[in-house]
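# Curious how this folds, go ahead:
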Amino acid sequence: MNDTPAPLSQPEVQGFAALAARLAENVNAVVLGKPEVVRLALTALFAQGHVLLEDVPGVGKTTLARAVAATVQGQWRRIQFTPDLLPSDVSGVTIFNQATRGFEFHPGPVFANIVIADEINRASPKTQSALLEVMEERQVSVEGARRPLPEPFIVAATQNPVEYEGTYPLPEAQLDRFLLKLTVPLPNRDEELGVLRAHHAGFDPRDLGAAGVRPVAGVADLAAAREAVGRVHVAEPVLGYIVDLCRATRTAPALELGASPRGATGLLSTAKAWAWLAGRDHVTPDDVKATARPTLRHRLRLRPEVELEGVGVDMVLDTVLATVPTPR
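Just a heads-up that it's a prediction; the model follows:
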């Protein structure tokens, strides 16, 4: 029995590339000066994975998450995570109905296609854990009953750096549920000048409609695109390259925790989606390199003495990428 997916035809590649271009143009209309971050966020969307956006306040993390959600003609909900948020506030609760003399389930905001978990690391660990089942199995278990979530289902979470007051570090098990961890950097001078000009001309990132963000893809379009991403060809040497990169993180002297097999499968998925967004039907080693940092950075843990020396996870990944031989 041959389980190899059917290859993509050229018309399919061109059609989906046009869809990806429309989505990127839509998001870039409101997320100014960050085309690579936007493309990575769309990579998570088409790779069927959750995305974590981290950096200091005021760089556009929530705007990016809202813009990506608004491009898809599905249902999206936003949850503002706070220290007093309860798990039932996320997943839902069963309430006794006096009129019917029975219990009724009131679904929480996770019952949507795209869930924006804003400042996720401000909630208590107990509330954060409510997302573990949601993100991994795409279902909610309440009072012994399992309730599936709608498809597609994606969590786009934002968080401030853990050094900020009132934050709780996400546990490794939950970080591993995110396909990508993206940093939204401060803009350079020209980009920041462009942001000021846009605001001076009346641009308001809170009003996505006025900024020109419209749903340009339906749930069916997204499902078809994801099926196409699954058919992107990956040659055996590229598969081996992904395995070698992940195995190299497990023996890197600076790390006490390397990438798991889940990290390797995540890197495969993101490389395929990245290639698809570029309008290609096959993955190259450059696609793997382009997605390695956002796919693996949150799955690695530095040794404490290395962290004290100011070495970052991305620096270690740069070393791994430079030392592992690239297939020709």
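# C-alpha from now on. contacts and neighbour counts both.
Will do.
# Tell me which residues touch the residue positioned nearest the centre of the chain, please.
In the chain, the centroid-proximal residue (CA atoms, centre = their mean) is residue 51; its distance is 1.6 Å. Contact partners of residue 51, counting by CA atoms under 8 Å, 6 or more residues apart in numbering, are 41, 44, 155, 156, 157, 178, 179, 180, 181, 182.
# so can I have JSON lines of those residues showing secondary structure and distance to residue 32?
Supplementary listing: the contacts of residue 51 in JSON lines, determined by DSSP: H, G, I helix; E, B strand; the rest coil; distance: CA to CA, whole Å:
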{"residue": "41", "secondary structure": "helix", "distance to residue 32": "14"}
{"residue": "44", "secondary structure": "helix", "distance to residue 32": "19"}
{"residue": "155", "secondary structure": "strand", "distance to residue 32": "22"}
{"residue": "156", "secondary structure": "strand", "distance to residue 32": "19"}
{"residue": "157", "secondary structure": "strand", "distance to residue 32": "19"}
{"residue": "178", "secondary structure": "strand", "distance to residue 32": "24"}
{"residue": "179", "secondary structure": "strand", "distance to residue 32": "24"}
{"residue": "180", "secondary structure": "strand", "distance to residue 32": "21"}
{"residue": "181", "secondary structure": "strand", "distance to residue 32": "20"}
{"residue": "182", "secondary structure": "strand", "distance to residue 32": "16"}
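# run this one through as well so I can compare:
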Amino acid sequence: MTDRDMDQTIDYYGDEEDISALAQLHTAVISALSPFIVGNQDLIELILIALLAEGHILIEGLPGTAKTTIAKAIAMVTGCEFARIQGAVDLQPADMIGVRIYDQQSCEFNLRKGPIFTNVLLADEMNRVHPKAQSAFIEAMSERQATIDGITLPVPRPFIVIATQNSFELEGTFPLIEAQRDRFMFSIGISPLSPDEELAVIKRASDGTLTWNRFAETLKPVTSPDALQAAIAQVSRVRMEDPIHRYIRDIVIATRNHPDIGLGASSRASISFVKGAKGAAALAGRAYVIPDDVKKIALSVLIHRLYLTREAEIEGVRPGDIIRDIMDRIEVP
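Next up is the predicted model:
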């Protein structure tokens, strides 16, 4: 995309009557990433929705499934700053947020900001972080600010946390605390590549096109943080009528009354449904929400928020199956 195209995109986002530019942004991002990212289209789209809806996303998957590459690529293609925090048991809140350091020459304390002050933050293997340090994310994720030695500073906008955890490796890990999990708008598991996709990875590795340096040299921004902020404001104005409101209410209430669920979804899940459905509608080029937008994000909104009863766990009940059962039973407006 040329500088002229970029300017047109920014101006287009300013038009409240026409939301088709967001669908164009979706297409532009997918087109820019497709030569380098194999598969994972659902994950890329979900990250875009979360970014436009001012949410955060939790990714579960094995190592080597391109989680870091996708996060860095999203930052590059949107013109955003990127930072990474590698989860470790000895990670301290100050390592993420920052510290004040005394300068002997000036006899003053200088503020050194941590990696949390960025646009796209990858928290890799977050379940290796001690719960005390995990809680340091909560203020930034929910209030878009961080406090260093009593000094509260805003994080850059837009701001999204993309956290990963490996659910197959439990040694040396700490399950995310309930309050932390609930801050994530979406959770998604990365599925293995299909045989054709795996073959594509092998061919790209063979011809030398599957390297980050090659990626970084050719990937250019298709938008900017300022344009994204305008897009976020536009997404918030996407219309949602009362039948959709009640549809979301019925879904969330159903999780609280299901016999296999010990603890259902909180009201924060309802808010995530509203914001996420508006983001999905906008990326589809619509200025209004339809039931399919809610269905599209339902699994990702709910799956990390439901805590099964002990009996259900013993019987091998899966949260995803419960969510699908709820969605099948709730009347669609």
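# quick revisit: doesn't the residue nearest to the centre of structure 1 belong to a strand?
Yes: under DSSP: H, G, I helix; E, B strand; the rest coil, residue 51 of structure 1 sits within a strand.
# Map it onto structure 2.
In structure 2, the residue matched to residue 51 of structure 1 (TM-score structural alignment) is residue 57.
# again, but for residue 150 of structure 1
Taking TM-score structural alignment, the alignment pairs residue 150 of structure 1 with residue 156 from structure 2.
# Helix, strand, or coil at that match?
With three-state DSSP as the criterion, residue 156 of structure 2 reads coil.
# Within its local environment, how many residues does it see?
17 (other CA atoms under 10 Å).
# And the helices in the stretch 101-250 of structure 2, which stretches?
Taking DSSP state H, counting those that start in this stretch, the helices of the stretch 101-250 of structure 2 run over residues 131-134, 136-143, 178-181, 195-206, 212-218, 225-236, 242-257.
# out of those, deepest packed?
helix 225-236 (a mean of 21; mean count of other CA atoms under 10 Å).
# residues in contact with residue 16 of structure 2?
residue 234.
# re earlier: was I right about the match of residue 150 of structure 1 contacting residue 117?
Yes: if you go by CA atoms under 8 Å, residue 156 of structure 2 and residue 117 touch, sitting 6.2 Å apart.
# which residues in structure 1 does stretch 172-181 of structure 2 match up with?
Stretch 172-181 of structure 2 corresponds to residues 166-175 in structure 1, going by TM-score structural alignment.
# End to end on the matching stretch, go ahead and measure it.
In stretch 166-175 of structure 1, first residue to last residue: 19 Å (CA to CA, to the nearest Å).
# and what of stretch 79-86 of structure 1?
OK, stretch 79-86 of structure 1 end separation, CA to CA: 12 Å.
# sorry, back to before: looking at the contacts of residue 51 of structure 1, state which has the most neighbours.
residue 180 (31 neighbours).
# so that residue touches residue 50, yeah?
Yes: the criterion here is CA under 8 Å, and residue 180 of structure 1 meets it with residue 50 at 6.8 Å.
# Give me the nearest residue to the alignment partner in structure 2 of residue 281 of structure 1, chain neighbours excluded.
Matched to structure 2 by TM-score structural alignment, residue 281 of structure 1 sits across from residue 287. Leaving aside its sequence neighbours, residue 287 of structure 2 sits nearest to residue 238 (CA to CA, 6 or more residues apart in numbering; 4.8 Å).
# what residues does the helix or strand encompassing residue 24 of structure 1 touch?
Per DSSP states H and E, residue 24 of structure 1 falls inside helix 10-28. Here helix 10-28 of structure 1 makes contact (CA under 8 Å, 6+ apart) with 34-35, 38-39, 42, 64, 67-68, 71, 212-214, 216-217, 225, 276-281.
# Give me the buried positions along that helix.
For helix 10-28 of structure 1, the neighbour count (16 or more other CA atoms under 10 Å) marks 13, 16, 17, 19, 20, 22, 23, 24, 25, 26, 27, 28 as buried.
# Now distance to residue 56 of structure 1 too, for those, in a markdown table please.
A markdown table is the format used below for the buried residues of helix 10-28 of structure 1 (distance: CA to CA, whole Å):
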| residue | distance to residue 56 of structure 1 |
| --- | --- |
| 13 | 37 |
| 16 | 34 |
| 17 | 33 |
| 19 | 32 |
| 20 | 28 |
| 22 | 29 |
| 23 | 26 |
| 24 | 24 |
| 25 | 25 |
| 26 | 24 |
| 27 | 21 |
| 28 | 20 |
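# Quickly list what's touching both of residue 180 and residue 50 of structure 1.
residue 44.
# ok, residue 194 of structure 1 to residue 152 of structure 1 distance?
35 Å.
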